[in-house]
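Enquirer: here is the input, now give the coordinates:
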Amino acid sequence: MRLGLLLLALSFQIFPAAVAQTTVPTPASVVPPGKPAPAAASPAVAKANEPTTPAGTWQLVRTIALPQPGVASLDRRGTLYVADVRDNIHQYGPDGQALNTFSPPQPGHVAQLEAWNTTKILVFYDDRQQLLLLDRFAAPLGQFNLLDLLDGTARTATLAPDDRLWLLNESDLTLRQFDANAKTFTHSTPLDLLIGRSRPDFRFLREYQNNLYLVDRVNGVYVFDNLGNYRKKLPFAGLSTIGFRGDELYFLADGAIQFFHLYTLAQRTVALPPGVAADVRQVLVGEGYAYVFTAAGIQVYKL
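Expert: From the prediction side, this is the model:
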């Protein structure tokens, strides 16, 4: 009996790691300043053998027929704004019910919609270098001609919570903040040292929780503070847009929604509803509903 207890005690001393072993965390979720991720890297997502959150809890409530939908955005109330193939702006309630439609007086390509401000919706026309502001009923409030503001060409733009404008000047590779009330630029951040010799492909810009996120399809997601000071880079290359929900950033990759926690750096994967993964172009996730964009239109799911 004493001999058996002695052998058992020795086994715990020799093999403690087998009892305390934990799962190894996912590879570098954040690239520190000065150490850019490889340009050819694909979005960092959960491994294929890691468990994913099933989409079985998603309930299809509506299908919106909107061929070739363009850029889209959700406001804080869950209202959805979508550009169609003719660059009209469609407004839908959280459950996908049609509310309003804005038709521009002159043609232009909608490169970005930003509705997170709730009181104002920003529409960026990249071909005519114009910013249009709409109210929450999709009625015009005002507009800015960027050719009068920038000595160059804006590639992407967004509206800050304080109604200031963030602009990415592609001509001189600067990130600039414009105060429309004072009619002056308040901050300017050069990007040439961050980008190096790579050829960036800027696609999306959004200020969220006092940080500014700039999506470069080639290099990843650059993160700045709300004054334009560079903080870090997320190694999610190959993206055209990102979304935010709570404390998480999310994007579509590998036929699933990849969530990345902004503070714990944890990553998780949510599977798409069966039968839609091959045709999905974009996904927006709100508090109660998710919106899956395909070539035929938008599928609205209750979460």
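Enquirer: CA atoms for contacts and neighbours, from now on please.
Expert: OK.
Enquirer: can you give me the helices in this structure?
Expert: 2-14, 17-20, 192-195 (DSSP state H).
Enquirer: among these, which is nearest residue 159?
Expert: helix 192-195 (23.1 Å; C-alpha to C-alpha).
Enquirer: before we compare anything, build this one as well:
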Amino acid sequence: MRKKIVSRLFFFIILFICPPLVYGQQLQLIDSILINAPVSASIDRLNQIYIADKRGNLSQYKNTHLVQIFSPQQTGNITLIEAWNPLKIFIFYADFQEYLFLDRFLSASQRYQAPELSRFSGMMTLSNDNNLWIVDYINFGLKKYDINFGDYTINTPFDLILNPDKYEITFIREYQNLVFISDKNSGILVFDNLGNYLKKIQVKGVNHFSFTGDELYYISGNDVLIKVNIYSDKRSTLSLPQDALFAFLYDNNKLALISEKALNTYSIKEN
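Expert: Down below sits the predicted model:
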């Protein structure tokens, strides 16, 4: 009993002495535009922002200027957008078990059926070598699928990583030859590009995340932005002026916040 008390006391002392860093920064609103209820979002390397709404439309913005809209004939919620390469934008529909690619004009290619890849793909994204990373809920693991050869090249079971009775995968993305998967109940899993499990970033409740430099960032509690260095795990926080569903850092000192009704852009000012 005494050892437990000492251990807890030591933990709280460390937490008090070494709290997460807080940005010495303020946010100044630049512009805002009304949007329909967003369900997924992404940003490309040209800092264009893509927002999918509940009607199945995908809108592309430059800052808050609407550039163009993709409205598919077969509507449905877009589960995931990977738009980092604006010449080959990846779209995944979990409900339809389908994926497709859009070009820079948001013109659609053929829609591809996911069931041929997996009996059920809960989450899917484009890899850096233009193949597919798949979270397979039925076989409970991470897979990589080679599109050209039509076969799996990597299969990593989740059995020793996740609780099979209590998990909720919310997002997946490859970045800097690492694969990141957010489980809302336990944290963000990190794998190398060969599918080997490396570590878990200890955070719960993450719905979406993005990257800047060597840092992963996500919204916590709807109104705090947290940045985590993907190599050192060093953290910093920034209080947000509004509740938000998605956040994107760009142009070194800009922040885009996407709420239920608006896309707002801010400049980040040093105190």
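Enquirer: now what about the TM-score between them?
Expert: For these two chains in superposition, a TM-score of 0.87 is obtained (TM-score structural alignment, normalised by the length of the second structure); 253 aligned residues with a C-alpha RMSD of 2.0 Å.
Enquirer: one step back: and the helices of the first structure, which is most packed in?
Expert: Neighbour counts (mean count of other C-alpha atoms under 10 Å) averaged over each of the helices of the first structure peak at helix 192-195, with a mean of 13.
Enquirer: quick one: it aligns where in the second structure?
Expert: Aligned using TM-score structural alignment, helix 192-195 of the first structure spans residues 159-162 in the second structure.
Enquirer: returning to that earlier point: let me have the helices of the first structure in a markdown table, extended by distance to residue 129 of the first structure.
Expert: A markdown table is the format used below for these (distance: least, C-alpha to C-alpha, whole Å):
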| stretch | distance to residue 129 of the first structure |
| --- | --- |
| helix 2-14 | 69 |
| helix 17-20 | 58 |
| helix 192-195 | 22 |
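Enquirer: among the ones you listed, which comes closest to residue 79 of the first structure?
Expert: Once those are compared by C-alpha to C-alpha, helix 192-195 is nearest, at 35.4 Å.
Enquirer: neighbours of residue 107 of the second structure, just the number please.
Expert: 13 (other C-alpha atoms under 10 Å).
Enquirer: touching, it and residue 68? I think so.
Expert: No - taking contacts as C-alpha atoms under 8 Å, residue 107 of the second structure lies outside contact range of residue 68: 10.5 Å.
Enquirer: contact partners for residue 225 of the first structure?
Expert: Contacts for residue 225 of the first structure (C-alpha atoms under 8 Å, 6 or more residues apart in numbering) come out as 210, 211, 212, 231.
Enquirer: and it, what pairs with it in the second structure?
Expert: That one, residue 225 of the first structure, aligns with residue 192 by TM-score structural alignment.
Enquirer: again, but for residue 109 of the first structure
Expert: Match for residue 109 of the first structure (TM-score structural alignment): residue 77.
Enquirer: do the same with residue 175 of the first structure
Expert: Residue 175 of the first structure maps onto residue 142 in the second structure, by TM-score structural alignment.
Enquirer: roughly how far does its match sit from residue 68 of the second structure?
Expert: 34 Å (C-alpha to C-alpha, to the nearest Å).
Enquirer: equivalent analysis for residue 83 of the second structure, please.
Expert: 14 Å.
Enquirer: next: residue 152 of the second structure.
Expert: 35 Å.
Enquirer: same question for residue 225 of the second structure.
Expert: 28 Å.
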